[in-house]
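[1] coords below, sequence missing:
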């Protein structure tokens, strides 16, 4: 299973780039599974992705951590946004 992963803002810095194509293990079925898989391999990214205010987008639709993901999905991670 392949997915296109996009990182924005400080998450791109933690990931070492704005995007990557990633082969997903069969047990990676939700956003939470994906966050766990990425976190297990990259400590800096783990910290950034596990912040409560990170938002998830699957195929251009806002998603929750328990949202299902599947082959060829585009998954974006958005950092917290502050404004004035």
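    Structure received. Just so you know, these numbers come straight off a predicted model, no measurement behind them. Numbers count the residues shown, from 1 in each chain.
[2] contacts and neighbour counts: CA atoms only from here.
    Fine.
[3] for the helix or strand containing residue 13, name the packing helices and strands.
    Using DSSP states H and E, residue 13 maps to helix 10-15. The helices and strands touching helix 10-15, judged by 3 or more C-alpha pairs under 8 Å, 6 or more residues apart in numbering; DSSP states H and E, are helix 43-49.
[4] one more structure, for comparison:
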């Protein structure tokens, strides 16, 4: 079991109601971690529409979460 800090941005933050939370996970990859928090919070965004970052750098969904890492889930953002 690993504990990571998950950061939510933009519409994900609004849907979850939190900017960040510590999550204990047995997920083998970042896609599994996202599936875990998506189920917990009822998120509907598919990974194909999101970016993921680990410790401040963009990551691949197949990367493994590391103990103590900061994982960010980033939805598309529009601006004007």
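    Yes, it's here. Just so we're clear, the structure is a prediction, and the values are computed from it rather than from any experiment.
[5] quick one on the thing from earlier: gap between the helix holding residue 13 of structure 1 and the chain center?
    11 Å (C-alpha atoms, centre = their mean, to the nearest Å).
[6] that one vs structure 2, average offset?
    Plainly put, helix 10-15 of structure 1 ends up 0.8 Å away from its match in structure 2 on average once the two are laid over each other (mean C-alpha distance after the TM-score superposition for structure 1).
[7] which is the next helix or strand following that helix?
    According to DSSP H and E, the helix or strand after helix 10-15 of structure 1 is strand 19-23.
[8] now that next one: buried residues?
    Buried positions in strand 19-23 of structure 1, judged by neighbour count with 16 or more other C-alpha atoms under 10 Å: none.
[9] average distance between that strand and structure 2?
    For strand 19-23 of structure 1, the mean distance from the matching residues in structure 2 following superposition reads 0.7 Å, by mean C-alpha distance after the TM-score superposition for structure 1.
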